[in-house]
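S.K.: Quick one, fold the following:
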Amino acid sequence: MFNRKQLCLWVLLALSSFSASADEGMWLPMLLKQLNEADMQKKGMRLSAEDIYSINKSSLKDAIVQFGGGCTGEIISNQGLLLTNHHCGYGQIQSHSSVENDYLTNGFWAMTRQEEKPNPGLSATFIVRMEDVTKQILGDVPAGLPEAEREKLVQANIKKVQAQTTTGTHYEAIIRPFFYGNEYYMYVTETFKDIRLVGAPPESIGKFGGDTDNWMWPRHTGDFALFRIYAGPDNKPAAYSPDNKPYVPKHHLPISLAGIQQGDFTMVFGFPGRTTEYLPSQAVREIAEVSDPAKVKIRTVKLGILDQDMKADPKVRIQYAAKYASVSNAHKKWIGEMRGLKKLDAIAKKQALERQFSQWVAQETGRKNTYGQVLGQFEQNYAQLGQNLTLGRDYYMEAVLGVELLNYAQNFVRLADLLQTNGSAADVQALTKRLQESAPGFFKNYNLPTDKKVFAALMELYAKDLDPSLHPAAFGVVAKNHKGNWAAFADNLYANTNLVSEQKVQNLLQLDPAALKAKLTADPAIMLMFNFMAIYQSQILPKYTQLTDQNTLLNRTYLQGLREMQKDKKFYPDANSTLRVSFGQVDTYKPVDGVTYDYYTTLEGIMEKEDPSIPDYKVPAKLKELYQKKDYGPYGVNGKMPVAFIASNHTTGGNSGSPVINARGELIGTNFDRNWEGTMSDIMYDPDRVRNISMDARYFLFIVDKFAGAGHLVKEMTLVNNGPQTPAPSASKKQPELKIKKNKKNTKIKVEAE
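M.R.: Okay, here's the model as predicted:
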């Protein structure tokens, strides 16, 4: 007999066997016609799959770019104007900032094309087309081949297909595994590398709420930045040149002034980074009970130190602004993920599915031969990973590499190794040159006293939390010479290393090979990092890699079995930084018992949160003035200025900056976050609580036009108002409609609220 909890889980599994949960999934654009078009249109979409993804005509995909490799951006004018998140462009804004010209604090707006700022190394990548290349990649791969040999053959086939596709063109081809390597798809891409900063609001708008509000709803953040793509005279990618011209896109997104209502169809188009929706229960347990807690513990300590030093010194605040944001982002996400998995009882749900799978396997001899050992092998592998391997890897990545000095020392360890093993003169010269060239950039954003505090704190954690077999020999010095005082150990090490100032590094790298080798092998920071690397590479990485490779094969087989068992279910592949579509609707949610969150926020909420004593809640004087005068131009609604909204789209990291598109293919917002209660959606989606958070497009326009006075940028955009998508569910939820009045030339737009 089942107890009540088990019965509920079985019912849930039975109901979910036929299709993905409502609004769940990150779908391949080229497969929308066969898998999703009908469902999307039932939800209110007025487009066809061909309107979204086409290789025969311009389509929505031609306005979407992968921005900088880790975010998404969208083209919003016929002059290459690109919209993304403020936090996606944060590194570029910081790189142009100084104490004298603090664009982080004050914002930046290019009033002419000549003022737009180049960003070496920044790129924007379009998808030209997609193709299923599974047969070409796996056609000659024998079944049962060991994973390492299989991967070698797969990689050879990938290189062959890529060469056949791109030879003689300026395109590139990315081929990625899907469903753990059961399928392979190719993305043919076009990458532009002359990307210039056009505009960014001050942090008090672009990061309003800061780390306090990060991952939270309600939200009031104007999280956007504007860039422009430049091209050569033929409108193709070209290296930076003052003579380059703004890129003319195949498609740019019109921006809707009609706003949003509860129940409206929403589509997010972008490059989600990584999800793991099909993990076994043992993997979910390891994440929720071992890995996430360890990483949160380490980052909590590091963030406390950075926060203290940044508040004490404006220079340190600028140096560490982007670093702090990066460390904090995942830290808070992992906390929400742990809570969400626990609340969903995710481990028990995975176990219930595995019991169902085991019963299905037991019904046929063929299934037993193919799938019979999978779940038992998972159990064995994760038990072995729990023996120092997972924690050892996490502490190496977070505590060791979380110290800037040790992270920086890695390449010096490699240089010392080349010198000791008589590496080629060319290799030594190349690495030396790279270190010389990178030193100014590293030390521009490096503060020795801050890093020293981080070192002492994280090394103490490493020593306390990991088995002594994973300790470097230098840790013995702490007890022997410093009486367990990690700060004293740090003082000694930082005083005697050459890697804590640009001048010392440059002087070091000017030495002849023999003298350089002697200096490197005597440097305490380099030798400490050498010991850490040796431990990691000998005691952690080989076994960890072996077990994770085995788990990849097991996941491939397990997922193949699940798809065979649940033939009527539409399976979407895990995110892997390739172009995807997710769809849902504007909706409220209940985070906890007795609380329901509305689906939108307004400028009024910013004023309610204002607290000059808290950096996250400072409000610019100009914004307050506009609020007091209700000077919202055509972007406000009935005396209110919309700021952000939530919907049920399935998103993850990499979707930052993704356009939120309405039923008619118009931009209504820019995705910038998820709600904290929904961060477990990378592992398990919950339609009742998972919400993506987006900046309302009207707030973006308001800030550019009324706050920044950069109306010339708005004039190059296409603003439309085609009315509401769906009837409001109740009069209390309905926002006033907007009417557009155009002049005879059909160029000027005036918007009035009814």
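S.K.: C-alpha from now on. contacts and neighbour counts both.
M.R.: Will do.
S.K.: got the residue ranges for the helices in the stretch 351-500 of the chain?
M.R.: In the stretch 351-500 of the chain, the segments counted as helices under DSSP state H, counting those that start in this stretch are 365-371, 374-385, 389-395, 404-420, 425-444, 448-465, 475-481, 486-496.
S.K.: Mind giving me the packing neighbours of the fourth one?
M.R.: Looking back up the chat, that one is helix 404-420. helix 425-444, helix 513-522, helix 524-535 (3 or more Cα pairs under 8 Å, 6 or more residues apart in numbering; DSSP states H and E).
S.K.: nearest to Asp292, of those?
M.R.: helix 524-535 (21.9 Å; Cα to Cα).
S.K.: Would you mark the buried spots in that closest one?
M.R.: Pro524, Ala525, Ile526, Met527, Leu528, Met529, Phe530, Asn531, Phe532, Met533, Ile535 (16 or more other Cα atoms under 10 Å).
S.K.: cool, stretch 222-231 as well?
M.R.: By 16+ other Cα under 10 Å, the buried positions in stretch 222-231 come out as Gly222, Asp223, Phe224, Ala225, Leu226, Phe227, Arg228, Ile229, Tyr230, Ala231.
S.K.: Dump these to JSON lines, plus secondary structure and distance to Gly199.
M.R.: Formatted as JSON lines, the buried residues of stretch 222-231 follow (DSSP: H, G, I helix; E, B strand; the rest coil; distance: Cα to Cα, whole Å):
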{"residue": "Gly222", "secondary structure": "coil", "distance to Gly199": "13"}
{"residue": "Asp223", "secondary structure": "coil", "distance to Gly199": "12"}
{"residue": "Phe224", "secondary structure": "coil", "distance to Gly199": "9"}
{"residue": "Ala225", "secondary structure": "strand", "distance to Gly199": "6"}
{"residue": "Leu226", "secondary structure": "strand", "distance to Gly199": "5"}
{"residue": "Phe227", "secondary structure": "strand", "distance to Gly199": "7"}
{"residue": "Arg228", "secondary structure": "strand", "distance to Gly199": "10"}
{"residue": "Ile229", "secondary structure": "strand", "distance to Gly199": "13"}
{"residue": "Tyr230", "secondary structure": "strand", "distance to Gly199": "15"}
{"residue": "Ala231", "secondary structure": "strand", "distance to Gly199": "19"}
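S.K.: this one as well, want them side by side:
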Amino acid sequence: MRNLVAAALVFSSGLAFADEGQWQPYQMPSIADKLKARGIDIPAEQLADLTRHPMNAVVGLGYCTASFVSPQGLVVTNHHCAYKAIQYNSSKEKNYLADGFLATSMDKEPSAGPNERLYVTEAVTDVSAKVTDGLPLEPLERVEAIESRQKAIIKECESDDNYRCAVRSFHNGLEYYLIKQLMIRDVRLVYAPPESVGSYGGDIDNYEYPRHSGDFTFLRAYVGKDGKPADFSESNIPYQPKSFLKVNASGVKAGDGVFVAGYPGSTSRYRLTTELEFASNWLYPTDAKRFQSRIDTIEAMGAENAELAIKYAGTVAGMANRMKKLNGLLDGFKATDITAIKRKQEQEFMAWYASHGDAKQMDELKALIIESQQQYQTNYYFVNAQSSDLLGAANSLYRLAKEKQKPDAEREQGYQERDLKMFADKLKRIDKSFDVRVDKVLWQADIESYLAQPNRVAVLDEQLNLSDSAALGSKLDSLYGATSLIDQATRLGWMDKSPAEFEQSSDPFIKLAVALYDTRMAQEKAEKTLDGKLSIARPAMMKAIIAFNKDKGLPVYPDANGTLRITYGMVDGYQSRDALYKQPFTKLDGIVAKHTGVEPFNAPQKVLDAIKAGNLGSHKVDDLYPDARSFICKLFSCLDKPEAFGSVPVNFLSSVDTTGGNSGSPVFNGKGELVGLNFDSTYEAITKDWFFNPEITRAIHVDIRYILWMMDKVDNAQNLLSEMDLVRN
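M.R.: Now for the predicted structure:
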């Protein structure tokens, strides 16, 4: 029957056109016809307006996306996005990672951590002319002028301390936009399923499909009694957002149009072939090897110490996700030969460019890219050889002391007065994800990798006496044994000390940071000088690439850069390989079928019991594939029984164009109602960071009906359901 369902879906769906593009909201009116063709009825002009629903309900976490779903500041995002908040509140006695967490009332909602933030984008303004007009040509002066202008624009924007502003580069420096965001500083944990739900299938299923992950968690935004953002306080009250999303409990079906709003991190679709080859041949394999080694080390140590495992759970999860993505990119490059595709595209562009541009500019850009790659490779192992959390803190603290000698406007970004609160919170957070034993072993491994390659730095070798590598372990033991930076109060105290006090310190990590400072600054200067050269070459080439794409009628949108974007598509499966069609929905039945009782396929007993009892309630869907069933039942009348198709949908696929940072993004139906959460991509689609292939590019979403079923029938989160505005078709 499965093959018949797949055949029917092939007949009833299929992509009429490529749903490519991570569009800036202001661009929505320019693609209104494409939205309409996908069945998205909400006006494009409304999506372009960040002060109106639903865009003002979409929020950033700084690394993921979330959305308001109640008038009391309730926020939903992915479980893996809230992982560190769950870990922050976990202990051996109360392991919320393993057991899940539900606050049955607001007074039981704990802080998600001192540096957790919610960012509500309220305005995006084109400031290209302010940043780029009349820039000097000398490379270092140029990049410093760009930074200076960005800081001046940001300072003017942040006249109200409740806002966080940033000036971001688009199209490789061709354009600059000012992003103004309300920053909510009191974020609390509300409800998280156990990891055996939130990450069901673990790393084995990561980037795979079919998938059965309940990757969702609820947080809440709190503010002071005056309604303005404030630091954590028991007297704070829930934030009342300007709008929140209606939740459509009927969900979606195959062929429905959907759109996603969120903060995709980074793509490289306009990069040159030589950059793809560098990533494929050196960068990705090198990073993946390092991540795997670090994961293996932490997991081995964590297997013998539960408290240590909890402390590093978020770190391991982040590295595992990144490592599998890197391996997926490498596999995808081979399977689809993305390099050949990019090379062909580049040849087409160069043929056009021959009569529209200056070939010398392309040669100059390629030379600068090669120089940049060589610079990165030269510094790579030296940077990793400073990977200790304590050395990282010491480096940052000494840099802060040096920067504080300058007027605030001249300080490096990250060390200005506006940054000090988050700087301190980062120092505090170390306690929850740090253990001397793990830090030392990981650092030693990075130093040994540094020792095995030729790009050595004399000052590091001298300070750690690396000429005697056999004694490295005991040398590091002495550093950790003599430092006081393990103590949080001591770390915070160094924020107020002068450079002279650092230079007179006997703390071994402080001494090492002081000794490395000049070398680190020289490397930073060299990097900025090269950035200055690229700030001329890349925008010029990007301008030509945009003109080329417009001539061909291709979509023109900026590469992802962590700013708010909208992408659209449809609920649809795909042909993953010969004779294997992957249907767009998975169901509860798949959880039971995969269950082994052994991690990561160890579904909680309460979930299995609810499924076995048929306790599905109103969340059950009798007909996930109505068109397919109609087709099948014309052939086999005996199958014309809706109950034969009924279950609760768990995950679903769509053709929306997403990448890292879109995790937790709300998935909307055509009316702008919440129908799911984006959390992953299929393995075949990972290469979309470089090339969008509409035939196989699919994003994976948690179905809202599974979230509601978990809340209603498994975890009894009725207090939260009563807050939400649930609607049905």
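S.K.: Quick check: TM-score for this pair?
M.R.: For this chain pair, the superposition-based TM-score is 0.84 by TM-score structural alignment, normalised by the length of the second structure; 678 aligned residues with a Cα RMSD of 3.7 Å.
S.K.: Put together CSV for the helices of the stretch 351-500 of the first structure, with distance to Glu666 of the first structure and mean neighbour count on each row.
M.R.: Shown next, in CSV, are the helices of the stretch 351-500 of the first structure (distance: least, Cα to Cα, whole Å; neighbours: other Cα atoms under 10 Å):
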stretch, distance to Glu666 of the first structure, mean neighbour count
helix 365-371, 46, 14
helix 374-385, 46, 16
helix 389-395, 43, 21
helix 404-420, 44, 19
helix 425-444, 40, 14
helix 448-465, 46, 19
helix 475-481, 59, 13
helix 486-496, 55, 17
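S.K.: Tell me how far Glu115 of the first structure lies from Phe126 of the first structure.
M.R.: Computed as Cα to Cα, to the nearest Å, the Glu115 of the first structure to Phe126 of the first structure distance reads 25 Å.
S.K.: higher neighbour count, these two?
M.R.: Comparing Glu115 of the first structure with Phe126 by other Cα atoms under 10 Å, the one with more neighbours is Phe126, at 20 against 12.
S.K.: quick one: the equivalent of that one over in the second structure and Arg728 of the second structure, what's the gap?
M.R.: Structural alignment (TM-score structural alignment) places Phe126 of the first structure against Val120 in the second structure. Remark: distance between Val120 of the second structure and Arg728 of the second structure (Cα to Cα) = 28 Å.
S.K.: For the residue nearest the centre of the first structure, pull up the helix or strand it's in.
M.R.: In the first structure, the C-alpha nearest the mean C-alpha coordinate belongs to Gly653, at 2.8 Å (Cα atoms, centre = their mean). Gly653 of the first structure is part of no helix or strand, with elements assigned from DSSP states H and E.
S.K.: quick one: what's aligned to it in the second structure?
M.R.: Aligning on TM-score structural alignment places Gly653 of the first structure opposite Gly660 in the second structure.
S.K.: that older thread, tell me which of the helices of the stretch 351-500 of the first structure lies nearest to Thr105 of the first structure.
M.R.: For the helices of the stretch 351-500 of the first structure, proximity to Thr105 of the first structure was assessed by Cα to Cα; helix 425-444 is nearest, at 18.4 Å.
S.K.: Which elements pack onto the closest one?
M.R.: Counting by 3+ Cα pairs under 8 Å, 6+ apart, helix 425-444 of the first structure packs on helix 404-420, helix 502-509.
S.K.: how about Leu476 of the second structure, what does it touch?
M.R.: Applying Cα atoms under 8 Å, 6 or more residues apart in numbering, we find Leu476 of the second structure in contact with Lys440, Gln444.
S.K.: cool, Asp309 of the first structure as well?
M.R.: Val316, Arg317, Thr450.
S.K.: let's see it at 10 Å
M.R.: Leu303, Lys315, Val316, Arg317, Tyr320, Asn447, Pro449, Thr450, Lys453 (Cα atoms under 10 Å, 6 or more residues apart in numbering).
S.K.: Does it belong to a helix, a strand or coil?
M.R.: Assigned by DSSP: H, G, I helix; E, B strand; the rest coil, the conformation of Asp309 of the first structure is helix.
S.K.: Give the equivalent position in the second structure for it.
M.R.: Using TM-score structural alignment, Asp309 of the first structure lines up with Met301 in the second structure.
S.K.: how far away is Ala526 of the second structure from Ile369 of the second structure?
M.R.: With Cα to Cα as the criterion, Ala526 of the second structure and Ile369 of the second structure are 14 Å apart.
S.K.: do the same with Gly493 of the second structure
M.R.: Applying Cα to Cα to Gly493 of the second structure and Ile369 of the second structure gives a distance of 42 Å.
S.K.: swap in Asn602 of the second structure?
M.R.: 47 Å.
S.K.: In JSON lines, list the buried residues of stretch 222-231 of the first structure along with distance to Ala173 of the first structure.
M.R.: Putting these into JSON lines (distance: Cα to Cα, whole Å) gives the following:
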{"residue": "Gly222", "distance to Ala173 of the first structure": "35"}
{"residue": "Asp223", "distance to Ala173 of the first structure": "31"}
{"residue": "Phe224", "distance to Ala173 of the first structure": "29"}
{"residue": "Ala225", "distance to Ala173 of the first structure": "28"}
{"residue": "Leu226", "distance to Ala173 of the first structure": "27"}
{"residue": "Phe227", "distance to Ala173 of the first structure": "25"}
{"residue": "Arg228", "distance to Ala173 of the first structure": "24"}
{"residue": "Ile229", "distance to Ala173 of the first structure": "21"}
{"residue": "Tyr230", "distance to Ala173 of the first structure": "22"}
{"residue": "Ala231", "distance to Ala173 of the first structure": "20"}
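S.K.: In terms of distance to Lys61 of the first structure, which of these ranks first?
M.R.: The nearest one, if we look at these relative to Lys61 of the first structure and count by Cα to Cα, is Ile229, at 16.2 Å.
S.K.: Looking at the second structure, name the residue matched to that closest one.
M.R.: Per TM-score structural alignment, Ile229 of the first structure is aligned with Ala221.
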